[in-house]
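1. Attaching a predicted model along with its sequence, questions to come.
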Amino acid sequence: MSQPFVFRSIEFDGEHLRVAIRPGTSPIPPLLIFNGIGANLELVFPFIQALDPDMEIIAFDVPGVGGSSTPLRPYRFPSLAKLVSRMLDYLDYGQVNAIGVSWGGALAQQFARDYPERCKKLILAATATGLFMLPGKPGVLWKMATPRRYIQPSYGARIAPDIYGGAFRRDAGLALTHASKVRSGGRRGYYLQLLAGLGWTSIHWLHKIRQPTLLLAGDDDPLIPLPNMRLLAKRIPNAELHVIADGHLFLVTRAEAVAPIIGRFLAEEQRRARVRHLPL
């Protein structure tokens, strides 16, 4: 049985960062989670619960999201990666494994590149290279351009099939459950996250990411079409791609199937890159 979460509020330069830690006893380094845009840490709890209960987990709300304070000035991915490193120092963690989801996948790439000694292994889920990526359909991106789905849960539930795809197309209850866990940080925090990624790209330095990297992609992802993940697999030297038969939020909707893949990757030695498909 896994340990309960320990919640912390850490102050840096007058701003507060909300952190949740699930203590663990595994010899594997703790797993640090970089969440998606506008997403408070509670949204990844179903995924965390599917992981090995002995694995230590660190999750946090990005500045301007959930329970973290909203900064007065804009930030970029390098400065946010630095803040995460400071957070690990404060919590007395040395090396971690990192998983980044969607927008958080960009931040995870930045963290792995800027602090390679802190990141043992890297997992990227439903993410891309930033500026030089194959975008989703304009209608889908337009719905993502504002935080309305987080501020108005009924609207979020209505558009979930269009923006998340996969299981959300087949099960209306999923959207309502997801929306009920949202803790909005407000419009400003959301737009600061959008601004952080404006013009950012990792395409020119992905070859410098030397950590063993697990790539997880949905085959019905309206936000991050599959070719983006194949590009990451091509550019990162030691990468392995798994394709899951689901949409953008497969970490939640197929947590029980994805968690063992992650567990094996974190537990084993380096492997040669390959592509696998996970059927329904």
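-> Cool, the structure landed.
2. contacts and neighbour counts: CA atoms only from here.
-> Noted.
3. Now do the same contact list for A50.
-> A255, E256, A259 (C-alpha atoms under 8 Å, 6 or more residues apart in numbering).
4. In addition, the following structure is provided for comparison:
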Amino acid sequence: MKGGVIIPTVKANGINIYYEVKGEGTPLLLIEGLGYATWMWYRQEKLQQNFQLIKFDNRGVGGSDKPQDPYSVELMAQDAAQLMEALEIDKANVLGVSLGGFIAQELAYSYPDKVEKLILCSTSFGGPNSIPIPQETLEVMQKGGGEYSSLDELRNAVGVALDRRLWDENQDIIDKILHEKSTNPQPKHAYLRQMEAGAAFNGEEKTSHIKAPTLILAAKGDRVVPWENAQLLHDKIPHSRLELLSEGGHLFFMERPDTANNLIREFLKED
């Protein structure tokens, strides 16, 4: 219970995982990225008109437990798989963003019977043959987690995830993220555990074994995970399709929600 409100959690993989289920239809499991909680999907709410949205907080963030022990992408994929079992969801479409894209790939590889279709956004297969995070962005990311020293420092951390060209028209996104991150800051240790898990992931050899039909989405204004990684993923994953947005950054699904939601909806409704 938090502030007199009952927080919906289930015990899965040894931790309490916060989750939300909205809408009806085929389940769509949403897996967020580093330092983000379920609120990051606020512009995907319209998808609940077509699908049952299952949103949850990864270990280390939001309403889920934040253990001190090391995290790994494999462990976080186990979290997702056991969450599905706890919710009695045999199979779902899975969408992952950034670190969530790593987790989604691992889920599709290690638990193929649980994944109907796969959507990978703003992500890569990790490892030495992926195109790395730019050094300027990495320096900003390494300061993440915990209490920020100033609002300007937090604003700078948020801004790197957005397309510079769309900055002026997306102040509402910045305000939303600033509010959520300052209201419920992620503990520094948990942020670092998540970041270390992403840094250690190398899924390149696994990608060619992914069986699920896959949609890969990226935007050319991404200053976190260079969009060329999407092409590398597309070259590796069988039965995959690549869609590149000319505008948008790492959080293109917030910046261009109608375009992103339509691409997601159309892909999942295809036979």
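-> Noted; the coordinates are in hand. Note that this is a predicted model, so its numbers are computed, not measured.
5. Any idea what the TM-score is?
-> The TM-score (TM-score structural alignment, normalised by the length of structure 2) is 0.89; 260 aligned residues with a C-alpha RMSD of 2.1 Å.
6. Now do the helices in structure 1.
-> Assigned by DSSP state H, the helices in structure 1 fall at 45-50, 77-91, 103-114, 138-144, 148-151, 153-164, 167-170, 172-180, 187-196, 226-235, 250-253, 255-267.
7. start and end residues in structure 2 for the last one, please.
-> What it means is helix 255-267 of structure 1. Aligning helix 255-267 of structure 1 against structure 2 (TM-score structural alignment) gives residues 257-269.
8. Same check on the third one?
-> The counterpart of helix 103-114 of structure 1 in structure 2, counting by TM-score structural alignment, spans residues 99-110.
9. The matching stretch vs structure 1, average distance?
-> Following superposition, stretch 99-110 of structure 2 is found to deviate from structure 1 by 0.4 Å on average (mean C-alpha distance after the TM-score superposition for structure 1).
10. can you list contacts of that stretch?
-> Contacts for stretch 99-110 of structure 2 (C-alpha under 8 Å, 6+ apart): 31-34, 73-74, 76-78, 80-81, 94-96, 114-115, 118, 120-126, 198, 201, 203, 206-207, 209-212.
11. Quick check: ChimeraX command selecting the buried ones in those.
-> If you want just the buried ones from the contacts of stretch 99-110 of structure 2 in ChimeraX, going by 16 or more other C-alpha atoms under 10 Å, the selection is:
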select :31,32,33,34,73,74,76,77,78,80,81,94,95,96,114,115,118,120,121,122,123,124,125,126,198,201,203,206,207,210,211,212
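12. if we can go back for a sec, tell me the buried residues in the match of helix 255-267 of structure 1?
-> P257, A260, N261, I264, F267, L268.
13. Mind reading off the mean deviation between it and structure 1?
-> Mean for stretch 257-269 of structure 2 is 0.9 Å (mean C-alpha distance after the TM-score superposition for structure 1).
14. Hmm, I262 and D52 of structure 1 touching each other?
-> No: the pair D52 of structure 1 / I262 is not scored as a contact, 9.6 Å apart, by C-alpha atoms under 8 Å.
15. and I33 of structure 1, what does it touch?
-> I57, I58, A59, F60, A98, I99, G100, V101.
16. before we move on, what about G189 of structure 1?
-> G38, P63, G64, V65, T70, P71.
17. Give the aligned equivalent of it in structure 2.
-> Looks like G189 of structure 1 aligns to A190 there (TM-score structural alignment).
18. any idea how far W39 of structure 2 is from that match?
-> According to C-alpha to C-alpha, to the nearest Å, A190 of structure 2 and W39 of structure 2 sit 18 Å apart.
19. so what's Q95 of structure 1 up against?
-> P29, P30, E117, R118, C119, K120.
20. And Q194 of structure 2, how far from E136 of structure 2?
-> 20 Å.
21. The two: who's more crowded?
-> Legend: neighbour count by other C-alpha atoms under 10 Å for Q194 of structure 2 and E136, higher for Q194 (23 against 11).
22. what's the distance between stretch 248-260 of structure 2 and the middle of its chain?
-> From the chain centre to the centre of stretch 248-260 of structure 2 is a distance of 13 Å (C-alpha atoms, centre = their mean, to the nearest Å).
23. repeat for stretch 174-181 of structure 1
-> Taking C-alpha atoms, centre = their mean, one finds stretch 174-181 of structure 1 lying 18 Å from the centre of the chain it belongs to.
24. who are the neighbours in contact with D219 of structure 1?
-> P225, L226, V243, I244, A245, D246, G247.
25. Dump these into a markdown table; add distance to V19 of structure 1 as well.
-> Putting the contacts of D219 of structure 1 into a markdown table (distance: C-alpha to C-alpha, whole Å) gives the following:
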| residue | distance to V19 of structure 1 |
| --- | --- |
| P225 | 31 |
| L226 | 31 |
| V243 | 30 |
| I244 | 29 |
| A245 | 31 |
| D246 | 29 |
| G247 | 27 |
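26. most neighbours, which of those?
-> That'd be G247 among the contacts of D219 of structure 1, by other C-alpha under 10 Å, with 27 neighbours.
27. Tell me if I'm right that that residue and L216 touch.
-> No: contact criterion C-alpha under 8 Å: G247 of structure 1 and L216 do not qualify, at 11.1 Å.
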